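Asks: Model the following, please.
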Amino acid sequence: MAQQFDIGQQAEQLAADWLISKGYELIVANYRHKHAEIDLIMKHKGLLIFVEVKFRSGTGYGYAEEFVDYRKRQLIIRAADHYIHAKDWMKDIRFDIVGVYKDKKGVFRFKQFEDAFY
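Replies: The predicted model follows:
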């Protein structure tokens, strides 16, 4: 279990760095509200973006976006609502999923699914 946590943390950091390289600004990592956690909260082009990061060592069992089920989306949305109200955010928001994939050569690749849900 500890190894999975380490891989998840590494994937979140890699995703944050990748998004920052694309012009995003990291606001908060691992934001928690009750039973929910948002991996990354970013700003980009006037939007507040809530990002769920999923690591996959391959696609044999499915793609990253397939692992964000209804229950997980609802938890993220509740935590986002809490954050928005706490910060009095009055502009647009978006929910993204970033898949972090490690290929057979050990190279990390990223796939971003903008506006993945609401």
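
Asks: contacts and neighbour counts: CA atoms only from here.
Replies: Noted.

Asks: how much space between the nearest residue to residue 98 once chain neighbours are set aside and residue 85?
Replies: Leaving aside its chain neighbours, residue 98 sits nearest to residue 112 (4.4 Å; criterion: Cα to Cα, 6 or more residues apart in numbering). From residue 112 across to residue 85, the span is 26 Å (Cα to Cα, to the nearest Å).

Asks: Next, the second sequence, to be compared with the first:
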Amino acid sequence: MAEHNIFGKEGEEAAVGYLEKQGYIIRHRNWRRGHLELDIVAFKDDELIVAEVKTRRNTDFALPEAAVDKRKIRRTVSAADAYIRYFQLDTPVRFDIITVVGEKGNFCIEHIREAFFPPMW
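Replies: Take a look at the predicted model:
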């Protein structure tokens, strides 16, 4: 596995640990359906949370959340729709972004709740 992939997995691990400490129940990690993927799917307070995780070593060039552009939002919403249909869920959905910046063991985590809403196609 390439170094950047390993680093991304470390960031995801940190994000999952953070969410669990906050009382979230992790349903799935890296859930895939065809070419669609969801980083983290969790549940808390009768709400399904779809979290996109962005891991960076620093913010010298851009904030991690800036990588979640319109195209990524559309793909995440499509993947969430597939997830909801696949598991036949009937619950409110919230889309969050979790940024993980730094190095393993010394990550700074920011949880952006309701980071985006499904676009009106």
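
Asks: Strands of structure 2, start to end?
Replies: Assigned by DSSP state E, structure 2 shows strands spanning 25-33, 36-44, 47-56, 93-103, 106-116.

Asks: Show me which of residue 112 and residue 85 of structure 1 is the more surrounded one.
Replies: residue 112 (18 against 10; other Cα atoms under 10 Å).

Asks: Pretty sure residue 102 of structure 2 sits against residue 54.
Replies: No. Residue 102 of structure 2 is beyond contact range of residue 54, at 11.5 Å (criterion: Cα atoms under 8 Å).

Asks: give the contact list for the most centrally placed residue in structure 2.
Replies: The structure's structure 2 has its C-alpha centroid closest to residue 52; by Cα atoms, centre = their mean the separation is 2.0 Å. The contact partners of residue 52 of structure 2, by Cα atoms under 8 Å, 6 or more residues apart in numbering, come to 38, 39, 40, 95, 96, 97, 98.

Asks: For the longest helix along structure 1, could you pull out the residues that count as buried?
Replies: In structure 1, assigned by DSSP state H, the helix with the most residues is helix 2-21. Across helix 2-21 of structure 1, burial judged by 16 or more other Cα atoms under 10 Å covers 8, 9, 11, 12, 13, 14, 15, 16, 19.
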